[in-house]
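> just coords:
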């Protein structure tokens, strides 16, 4: 496996044709199977792969993701949790994350948020049906596909409310979208995901997390009312109930789906126009890569990926420009 400055040509049996993103856990690449199927291949950073506890957590992520099926999750195709480094391959979803869509084009309209919410509720029902609690539902983990949202990244999920993933007292998640019980290090169940859902819907409607972010978010989640003044009136009560401090006071996913279905009339067009353009752009890029004769991405994409890799390595803009120019 190459270093991040030089992306891999293959991961397992899959040919790598470009980088989709990177984060603290590792890198996500666009890969191709022998038959040409597009896949998202997540590769763990070497320093994390050397940690037995993290490797065990990654294996449980694969287990949780494989257990979940449904129209609104990204299906696991293959994985090697014992590899050097470990990796996971899922079906590629040609769409932006909710975080990216809102950052680029602004909040969604009320009818679009309702359609998004119904899809996310169905995803949570599929997740909870096999005894899994996601625990990290957030805008970056919601991909917007042509036929609805996809929930991804089961990295800190747990089964059946057990403590097999992390022990009581351990706090894991993304603070602006975490439930009070997560902050307290308590065992969590499906109502915790409902709380996160409420925060995600508020973000989709306003562009902001309902308890803010940064310093003080823990206190606000535990003690303050959410900031929902900018949430459309027709959605505000539903979101408010999801964000109840007491898990027992939050609605069930079945009740949420009934409410979203009965009140979301007329059914909005999905995807929204700007997201549809984004999806088509990704499809066009995928088609370009398909027709490339080389084993890696087309030249423009290669240069962009190489520049990003150099920046990830901490090099200066001038050094990046020189390296890309030579490339």
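That came in fine, so what should we check first? Everything quoted here is computed from the prediction, not taken from an experiment.
> for the rest of this, base every contact and every neighbour count on C-alpha atoms.
Will do.
> now residue 40, what's its secondary structure?
Of the three states, residue 40 takes strand under DSSP: H, G, I helix; E, B strand; the rest coil.
> give me the distance between the two termini of stretch 179-186.
10 Å (CA to CA, to the nearest Å).
> in that stretch, what counts as buried?
By 16 or more other CA atoms under 10 Å, the buried positions in stretch 179-186 come out as 179, 180, 181, 182, 183, 186.
> could you do stretch 17-36 as well?
17, 18, 19, 22, 25, 26, 27, 28, 29, 30, 31, 32.
> measure the nearest residue to the fourth one once chain neighbours are set aside to residue 42 for me?
Excluding the flanking residues, the one nearest residue 22 by CA to CA, 6 or more residues apart in numbering is residue 28, at 6.0 Å. Counting by CA to CA, the gap from residue 28 to residue 42 is 4 Å.
> so which of the buried residues of stretch 17-36 are in strands?
17, 18, 19, 22, 26, 27, 28, 29, 30, 31, 32 (DSSP state E).
> going by distance to residue 143, which of these wins?
Here the nearest of those to residue 143, counting by CA to CA, is residue 28; it sits at 14.0 Å.
> residues touching that closest one, list them.
Contact analysis of residue 28 by CA atoms under 8 Å, 6 or more residues apart in numbering lists 19, 20, 21, 22, 40, 41, 42, 43.
> for those, give me TSV that also has distance to residue 90.
Output for the contacts of residue 28, formatted as TSV (distance: CA to CA, whole Å):
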residue	distance to residue 90
19	14
20	13
21	14
22	16
40	5
41	7
42	8
43	12
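> try this one side by side with the last:
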């Protein structure tokens, strides 16, 4: 959670803006501007998002509406879509959440291999359910992964599509992590599931090394072959589906998970990281989630007589 800057809005739709979700350092790879806000009566706190400067607001609004209609586990629940054609926004109910970059910062470096496997399995399961509906995420990156007390959720749905129409090169566009763009998407190709396989590999690489394009020697030996194949520039050499990636994460060497027989992802529990020891979020990450929640609760809405100030940065 970050202080607001002078160019940040004070209100978005019905919400008073309290703080930024993303750090300034991470912002260049975030395809939207993400804020924490609250209703004027103080009753509801939300994550509210708007297009980043330079984005096509109409394309972004279409993707936001698409996200609102999704019914897939482990995707951020978009509760509201609003605004004008030139200034759209969407909002989701607030739960403590850290972008994956902030998770590594809180932990102090790359995550343990077991945590990476469990994180990846949860994301792969979500993508498998999405692909089964004939939809591609088209925006998976470390910034798109929010780690919550109940495990990871996917955001930034359709970021690649919102950035540029098919046939338009996407390399170098603001908000798109170049390490997560498959070659066929970077050159303007229509986003398809193999592109999500590539991006999932980049996210796993980031969680395991701190880089989306690591040297092979940096990767944990147990994940080296899987991540390397996901990151192949040729889709034909990648795993055939995210189900295959899921199978390798859950049971290495067992092959792809059969259709309709998805295993329960390691994060799929009804409780939280605070009461489920089987969910291996490191203690420093759990502490950072709790600190964010406490800092946000402590923020008071501005009054007409009192200027609004935000809390100090919370890692």
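Yep, it's here. This structure is a prediction, so every number in the text was calculated from the model and none was measured.
> any idea whether residue 16 of structure 2 is helix, strand or coil?
Strictly by three-state DSSP, residue 16 of structure 2 counts as strand.
> give the contact list for it.
Residues near residue 16 of structure 2 by CA under 8 Å, 6+ apart: 10, 37, 38, 39, 40, 301.
> list the ones among these that structure 1 also has?
When you map those onto structure 1 and apply both residues aligned by TM-score structural alignment, their matches' CA atoms under 8 Å, the shared contacts are 10, 37, 38, 39.
> need those residues in a markdown table with distance to residue 91 of structure 2, can you?
A markdown table is the format used below for these (distance: CA to CA, whole Å):
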| residue | distance to residue 91 of structure 2 |
| --- | --- |
| 10 | 15 |
| 37 | 9 |
| 38 | 11 |
| 39 | 11 |
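> tell me the one of the ones in strands among the buried residues of stretch 17-36 of structure 1 nearest residue 123 of structure 1?
residue 28 (22.0 Å).
> tell me the counterpart of that closest one in structure 2.
Under the alignment defined by TM-score structural alignment, residue 28 of structure 1 corresponds to residue 34 in structure 2.
> so what's the residue mapped onto residue 73 of structure 2 from structure 1 closest to, chain neighbours aside?
Correspondence of residue 73 of structure 2 to structure 1, assessed by TM-score structural alignment: residue 71. Leaving aside its sequence neighbours, residue 71 of structure 1 sits nearest to residue 123 (CA to CA, 6+ apart; 7.3 Å).
> cool, residue 14 of structure 2 as well?
residue 39 (6.2 Å).
> residue 185 of structure 1 too?
residue 169 (4.1 Å).
> now check residue 283 of structure 2 against structure 1: what is it aligned to?
Checking TM-score structural alignment: residue 283 of structure 2 goes with residue 273.
> all strands of the stretch 151-300 of structure 1, in order?
158-159 (DSSP state E, counting those that start in this stretch).
> could you pull out the helices for the stretch 201-315 of structure 2?
Applying DSSP state H, counting those that start in this stretch to the stretch 201-315 of structure 2 gives helices spanning 221-230, 242-250, 283-298.
> make a markdown table out of these and add distance to residue 177 of structure 2 and mean neighbour count.
What follows is the helices of the stretch 201-315 of structure 2, written out as a markdown table (distance: least, CA to CA, whole Å; neighbours: other CA atoms under 10 Å):
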| stretch | distance to residue 177 of structure 2 | mean neighbour count |
| --- | --- | --- |
| helix 221-230 | 16 | 18 |
| helix 242-250 | 20 | 24 |
| helix 283-298 | 23 | 17 |
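> go through those helices and name the closest to residue 309 of structure 2.
Here helix 283-298 is closest among the helices of the stretch 201-315 of structure 2 (CA to CA), at 11.5 Å.
> ok so, going back, from the kept ones among the contacts of residue 16 of structure 2, pick the one nearest residue 235 of structure 2.
The closest of these, once distances to residue 235 of structure 2 are taken by CA to CA, is residue 37, at 40.6 Å.
> give the contact list for the spatially closest residue to the closest one that is not a sequence neighbour.
Spatial nearest neighbour of residue 37 of structure 2, excluding adjacent residues (CA to CA, 6+ apart): residue 17 at 4.3 Å. Shown in contact with residue 17 of structure 2 (CA under 8 Å, 6+ apart): 9, 10, 11, 35, 36, 37, 38.
> then residue 250 of structure 2?
Counting by CA under 8 Å, 6+ apart, residue 250 of structure 2 touches 117, 118, 121.
> again, 7 Å this time
Residue 250 of structure 2 sits next to residue 121 when contact means CA atoms under 7 Å, 6 or more residues apart in numbering.
> alignment lookup: it to structure 1.
Match for residue 250 of structure 2 (TM-score structural alignment): residue 261.
> what's the distance between its match and residue 243 of structure 1?
20 Å.
> likewise for residue 283 of structure 1?
Taken as CA to CA, the span from residue 283 of structure 1 to residue 243 of structure 1 is 36 Å.
> just residue 271 of structure 1 next, same as before
Relative to residue 243 of structure 1, and taking CA to CA, residue 271 of structure 1 is found at 26 Å.
> which one of the two has more residues nearby?
The neighbour count for residue 271 of structure 1 versus residue 243, taken as other CA atoms under 10 Å, is higher for residue 243 (28 against 21).
> now for the more buried one: what does it line up with in structure 2?
Under TM-score structural alignment, residue 243 of structure 1 pairs with residue 231 in structure 2.
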